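Q: below is the sequence, then the predicted model.
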Amino acid sequence: MLISPAMNAALREARFAGDAPLDESGLRQARAAAEAVPDADLILHGPSGRCALTADALGLRSTADNALGDWELGRWTGARLEEVAAREPDEVAAWLADPSATPHGGESLLDLCARAGTWLDSLHDSDAGRVLAVVEPAVVRAALVQALALPPQAFWRLDVAPLTLTEFSGRSGRWNLRCGRPLTAEAAA
């Protein structure tokens, strides 16, 4: 089970987030969602402050897992998408069109999807039981691409709203899913 973290200013501003903290609205929404979080045997969070703070606000005792880190976007980290597109239009176009492109000097979409898929598939061989992780939306999207064996370009067509739950069931090579269940009425709005 993957929960996307609560809202923050970077998300509202369409920034390549980096490690922006939650704002008061995001904290309030996460606290309100705490009762809707399903039980799990192993609880993890991505290494970003946003994921850690969301997990804490949800009342989860979780452990950071670096394999669940956000998409590494190199020199674009922290910048607004519109700023990068104005400054580097050809690079942004290549990045959006070619899943192996890394004009930002970070991780390619293919690498992100492979990383998320490897983590997801590793759960099949573990005895962890029900796993819940608070992870950045890009990681949720990449896991969906891998679990359903979608073409990498499908990543750009998937939206993951803040504080939504995506549930995977089954096993490596044959995942089923339930996508985007809001944890609170406020998150659904």
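A: All right, it came through fine.

Q: alpha carbons only for contacts and neighbour counts from here, please
A: Fine.

Q: which elements pack onto the longest helix anywhere in the chain?
A: With secondary structure taken from DSSP state H, the chain has its longest helix at helix 109-122. Using 3 or more Cα pairs under 8 Å, 6 or more residues apart in numbering; DSSP states H and E as the contact test, the elements touching helix 109-122 are helix 137-147.

Q: pull the distance from the helix it packs on to the chain's centre.
A: Averaging C-alpha positions (Cα atoms, centre = their mean, to the nearest Å) puts helix 137-147 7 Å from its chain's average.

Q: contacts for that helix?
A: Applying Cα atoms under 8 Å, 6 or more residues apart in numbering, the contact partners of helix 137-147 are 2, 4-5, 68-71, 112-114, 116-117, 120, 150-152, 154-155, 158-162, 166, 172-176.

Q: what of stretch 17-27?
A: Here stretch 17-27 makes contact (Cα under 8 Å, 6+ apart) with 6-11, 48-50, 53-54, 57, 70, 77-79.

Q: only the buried subset of those, as a PyMOL command please.
A: A single PyMOL command suffices to select whichever of the contacts of stretch 17-27 are buried according to 16 or more other Cα atoms under 10 Å:
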select buried, resi 6+7+8+9+10+48+50+53+54+57+70+77+78+79
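
Q: okay, now the one to match up with it:
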Amino acid sequence: MTCRVTLVTPAMNDALRRARFDDGTAPLDAGGTAAARAAAGSLPAAARAVVSPGVRCRETATALGLAEAREEAALSGLRVGRWRGLTLDQVGAAEPAAVAGWLADPDAAPHGGEPVRELCLRVGRWLDAVAREDGRVVAVVEPDVVRAAVAHALGAPAAAFWRVDAPPLTATELSGRSGRWNLRSGVPLRGPAAG
């Protein structure tokens, strides 16, 4: 029995462009919506589709033709507490030591939210549960969920979280069984005509 999971990052929006800690309410911008619509039909057929809670993931899923995707709470982005809605530059200027500690220590949560290690564990539990099922799952998820999934799939420490890039509107493919995952990352989504 082999499970295949395709993790798709949301298309571009202002929060992604400005490196702002999203509160889940920021919609896609016009370019992001157009890019996601152009990529519709580029994903493999799946037994089920899921989506991170939040507007940009839901709008990306809809534009990709996954309007029936079910919201999955376990795939929520990293909860950043009082930093929500601020840009990384703003927080870095106001709390440089807190940001440095947060980026260096996966157990740190100076924002009062969720430590990176907890996100990695939460996403890892979801992946382990999905691995017990056969078939393909497509999930439109926040970039930090992709980072956590890759760290888990590779058996990497939580500190590796910051070493994974997850650009907008790309796919990361995991396939595996019995606790062993293979990884294919950074696949750009393109519409069927784009090849």
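A: Noted; the coordinates are in hand. What you see is a predicted model; the values in this text were computed from it and never measured.

Q: fetch the TM-score of the aligned pair.
A: TM-score for the superposed chains, counting by TM-score structural alignment, normalised by the length of structure 1: 0.94, backed by 184 aligned residues with a Cα RMSD of 1.1 Å.

Q: which of the contacts of helix 137-147 of structure 1 fall within strands?
A: In this view, the contacts of helix 137-147 of structure 1 that belong to strands under DSSP state E are 2, 166, 174-176.

Q: most widely separated two among the contacts of stretch 17-27 of structure 1?
A: 57 and 79 (26.6 Å; Cα to Cα).

Q: from residue 38 of structure 2, how far out is the closest residue to residue 102 of structure 2 other than its chain neighbours?
A: Nearest non-adjacent residue to residue 102 of structure 2, counting by Cα to Cα, 6 or more residues apart in numbering: residue 108, 5.2 Å away. As judged by Cα to Cα, to the nearest Å, residue 108 of structure 2 and residue 38 of structure 2 stand 39 Å apart.

Q: same check, this time on residue 12 of structure 2
A: Counting by Cα to Cα, the gap from residue 12 of structure 2 to residue 38 of structure 2 is 13 Å.

Q: again, but for residue 175 of structure 2
A: Residue 175 of structure 2 sits at a distance of 26 Å from residue 38 of structure 2 (criterion: Cα to Cα).

Q: then residue 171 of structure 2?
A: 15 Å.

Q: again, but for residue 4 of structure 2
A: From residue 4 of structure 2 to residue 38 of structure 2 the distance is 24 Å (Cα to Cα).

Q: touching, residue 12 of structure 2 and residue 166? I think so.
A: No - look at residue 12 of structure 2 against residue 166 with Cα atoms under 8 Å: they stay out of range, at 11.9 Å.

Q: so where do the helices sit in structure 2?
A: With helices called from DSSP H, structure 2 shows them at 14-17, 30-38, 55-63, 88-94, 96-104, 116-130, 143-154.

Q: what span of structure 1 lines up against stretch 89-101 of structure 2?
A: Under TM-score structural alignment, the match for stretch 89-101 of structure 2 in structure 1 covers residues 82-94.

Q: next, the buried residues of the matching stretch.
A: For stretch 82-94 of structure 1, by 16+ other Cα under 10 Å, it's 84, 91-92.

Q: and stretch 60-67 of structure 1, by the same measure?
A: Using 16+ other Cα under 10 Å as the test for burial, stretch 60-67 of structure 1 gives 60, 62-64.

Q: restricted to strands, list those residues.
A: Under the assignment DSSP E, the buried residues of stretch 60-67 of structure 1 contribute 63-64 to strands.

Q: more neighbours, residue 4 and residue 38 of structure 2?
A: Per other Cα atoms under 10 Å, whichever of residue 4 of structure 2 and residue 38 has more neighbours is residue 4, with 22 against 18.

Q: and that one, what is it in contact with?
A: Counting by Cα under 8 Å, 6+ apart, residue 4 of structure 2 makes contact with 134-137, 173-176.

Q: good, we can wrap up now.
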